[in-house]
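Q: please find the sequence and the predicted model below.
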Amino acid sequence: MLKSFKKTRFYRPFIWLKRGIIALVSLWLVGIVFFKFLPVPFSAVMVERQVSAWLSGDFGYVAHSDWVPMNEISSPMALAVMAGEDQKFPEHWGFDVGAIQAALTHNEDEDANIRGASTLSQQTAKNLFLWDGRSWLRKGLEAGLTVGIETVWGKKRILTVYLNIVEFGDGIFGVEEAAQHFFHKPASRLTPSQAALLAAVLPNPHLFKVNAPSAYVLRRQQWILRQMSQLGGDSFLTEHSLR
């Protein structure tokens, strides 16, 4: 009897851990299914930013986004994020193997800045369901969730969710909120130049500012504009059924 009791006490933490993992995976699966059809009210990164602000005593910070469907987002904006972040987005199955190999080779140099190779699909999975930071655990979970959204959602839905939850500045999430905050217009009216400027800060919207662009951001904006043209403009979106 006593031996059985001790054994139960020993295994109890593992039982709760197993139940917690099952519950979390179930929640993610439900989220993937529901958000194929429903607007996303908030993301895990938004929650992380909000809680972090409160814990640091910043009660004025508000993580905010306004959901808009793809037909209310300008074509240049959809094209700009692909031109700047993931030009193979319509073709890959969630992972850009070539970019990953190039990043691994680049990062072998101890003096080089760490280069990422996350696709828009991976970024969407991470922003929506996970947390910021670098770890093998998070990358593993991100990979599994990426396969899930690629399988269930499809490219247009992934792009729509990405544009609605991506961070453009402190408390500014989603392209509609960014368009209103920085340009005082809806996302549907963003010009190619404005879209390229928004896309130019996405590697690090806390370091790079839309309303105070550095020389690097301005150069990146011009590069993104050239890439948008080379991709084919609106015809690129139509060809891949992204509008």
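A: Great, that's in hand.
Q: for the rest of this, base every contact and every neighbour count on C-alpha atoms.
A: Noted.
Q: which is the next helix or strand following the one helix or strand residue 141 maps to?
A: Assigned by DSSP states H and E, residue 141 belongs to helix 136-152. Counting by DSSP H and E, the element after helix 136-152 in chain order, helix or strand, is helix 155-165.
Q: what comes up buried for the helix or strand following that following helix?
A: Counting by DSSP H and E, the next helix or strand C-terminal to helix 155-165 is strand 167-169. Buried residues in strand 167-169, counted by 16 or more other C-alpha atoms under 10 Å: 167, 168, 169.
Q: next one for the comparison:
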Amino acid sequence: MRRVYNVILKTIGWFIVVSLSLVLLFKFVPVPITLSMIGQAIEYGELQYDWEPIEDISPELAIAVVAAEDQLFPEHFGFDVEAIKKAIKRNEKSDKLRGGSTISQQTAKNVFLWQERNWIRKGLETYFTVLIELIWGKKRILEVYMNVCEFGPHVFGAESASKAYFKKTAHALSRSEASKMAAVLPSPRKWKIVNSGPYVQKRSAHIQRQIRQLGGISYLKALN
């Protein structure tokens, strides 16, 4: 029994050391690949992924993803309690589960974990969310999020998506284009950025209205 106890303690200790090391590393180094990217590469036989620093990504995309996914991003510490409560209430009345994840939580999941929902993953997601909020800061979290999130089948990151769908770099994205990209983030394999249907067009217009209400790109200037 004591041997089992020691093994458990060592396993936990190594997990903490490795996870902290990875979080510290990715504060300064681009994320090379994620589990989702590996899965897509296997499924489609190809992967489009180009990392770009946040300075080389249009601020219109940054404010678009915040307006679409997590408007309290500059203010919270990784978790939007009210959004989580609303998601729980919705899920009690519907068979279709919906999350209340923030950009920080989604970044933690995308970089360090897998996509399937279960309590183990949610627990680890909480752990990594706290770490990146403490160690990375908001600006780095947003930078990583825009680089690793999926915008379509085997297309990851702002630069790859911009080139694939608009034939331009992420630095040159307009507000309209950025809003279309942000509009598909909940289900990037279901909805299309170009030749999109009524839902994406409507959601894109809504995102642009939200951007104006937030005050435009100046809303994110204070990110550390």
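A: Cool, the structure landed. Remember, it's a predicted structure, so these values are computed and weren't measured experimentally.
Q: superposing both, give me the TM-score.
A: Here the TM-score for the pair of chains, by TM-score structural alignment, normalised by the length of structure 2, is 0.93; 224 aligned residues with a C-alpha RMSD of 2.0 Å.
Q: before we move on, back to that, got the angle for the helix holding residue 141 of structure 1 vs helix 155-165?
A: Here helix 136-152 of structure 1 runs at an angle of 130 degrees relative to helix 155-165 (axes from the mean of the first three to the mean of the last three C-alpha atoms, to 10 degrees).
Q: in structure 2, which residue range corresponds to helix 136-152 of structure 1?
A: Helix 136-152 of structure 1 corresponds to residues 119-135 of structure 2 when matched by TM-score structural alignment.
Q: need the contact list for the alignment partner in structure 2 of residue 163 of structure 1.
A: In structure 2, the residue matched to residue 163 of structure 1 (TM-score structural alignment) is residue 146. By C-alpha atoms under 8 Å, 6 or more residues apart in numbering, the contact set of residue 146 of structure 2 is 62, 157, 158.
Q: ok, how many other residues are close to the second one?
A: Right, residue 157 of structure 2. 23 (other C-alpha atoms under 10 Å).
Q: corresponding residue for it in structure 1?
A: Checking TM-score structural alignment: residue 157 of structure 2 goes with residue 174.
Q: the first one too?
A: In structure 1, the residue matched to residue 62 of structure 2 (TM-score structural alignment) is residue 78.
Q: the closest residue to residue 36 of structure 1 other than its chain neighbours - how many residues pack around it?
A: Leaving aside its sequence neighbours, residue 36 of structure 1 sits nearest to residue 153 (C-alpha to C-alpha, 6 or more residues apart in numbering; 5.4 Å). As a burial measure, residue 153 of structure 1 scores 17 neighbours (other C-alpha under 10 Å).
Q: doesn't residue 38 make contact with residue 153 of structure 1?
A: No. Using C-alpha atoms under 8 Å as the test, residue 153 of structure 1 is too far from residue 38 to be in contact (11.4 Å).
Q: one step back: closest to residue 84 of structure 1 out of the buried residues of strand 167-169 of structure 1?
A: Using C-alpha to C-alpha, residue 168 comes nearest to residue 84 of structure 1 of these, at 14.0 Å.
Q: from residue 187 of structure 1, how far off is that closest one?
A: Distance from residue 168 of structure 1 to residue 187 of structure 1, counting by C-alpha to C-alpha, to the nearest Å: 13 Å.
Q: which residues do those two both contact?
A: Shared contacts of residue 168 of structure 1 and residue 187, defined by C-alpha under 8 Å, 6+ apart, are found at 175, 178.
Q: all the helices of structure 1, residue numbers only.
A: Using DSSP state H, the helices of structure 1 run over 2-34, 44-55, 75-85, 97-107, 120-129, 136-152, 155-165, 175-183, 192-200, 215-231, 234-239.
Q: pull out the buried residues from the longest one.
A: Buried residues in helix 2-34 of structure 1, counting neighbours by 16+ other C-alpha under 10 Å, are found at 28, 31, 32.
Q: present the helices of structure 1 as JSON lines; the columns should include distance to residue 68 of structure 1.
A: Output for the helices of structure 1, formatted as JSON lines (distance: least, C-alpha to C-alpha, whole Å):
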{"stretch": "helix 2-34", "distance to residue 68 of structure 1": "17"}
{"stretch": "helix 44-55", "distance to residue 68 of structure 1": "17"}
{"stretch": "helix 75-85", "distance to residue 68 of structure 1": "13"}
{"stretch": "helix 97-107", "distance to residue 68 of structure 1": "30"}
{"stretch": "helix 120-129", "distance to residue 68 of structure 1": "16"}
{"stretch": "helix 136-152", "distance to residue 68 of structure 1": "19"}
{"stretch": "helix 155-165", "distance to residue 68 of structure 1": "7"}
{"stretch": "helix 175-183", "distance to residue 68 of structure 1": "7"}
{"stretch": "helix 192-200", "distance to residue 68 of structure 1": "16"}
{"stretch": "helix 215-231", "distance to residue 68 of structure 1": "22"}
{"stretch": "helix 234-239", "distance to residue 68 of structure 1": "18"}
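Q: the ones you listed: which one's closest to residue 67 of structure 1?
A: Once these are compared by C-alpha to C-alpha, helix 155-165 is nearest, at 5.8 Å.
Q: the closest one against structure 2, how far on average?
A: Its matched residues in structure 2 lie on average 0.3 Å from helix 155-165 of structure 1 after superposition (mean C-alpha distance after the TM-score superposition for structure 1).
Q: how far does that helix sit from its chain's centre?
A: 9 Å (C-alpha atoms, centre = their mean, to the nearest Å).
Q: picking that back up, out of the buried residues of helix 2-34 of structure 1, which is nearest to residue 95 of structure 1?
A: Once C-alpha to C-alpha is applied, the member of the buried residues of helix 2-34 of structure 1 that ends up nearest residue 95 of structure 1 is residue 32, at 18.1 Å.
Q: residues in contact with residue 158 of structure 1?
A: 120, 121, 124, 149, 150.
Q: typo on my end, it should be residue 97 of structure 2
A: 90, 91.
Q: what about it, distance to residue 129 of structure 2?
A: For residue 97 of structure 2, the distance to residue 129 of structure 2 equals 21 Å [C-alpha to C-alpha].
Q: with residue 69 of structure 2 instead?
A: With C-alpha to C-alpha as the criterion, residue 69 of structure 2 and residue 129 of structure 2 are 16 Å apart.
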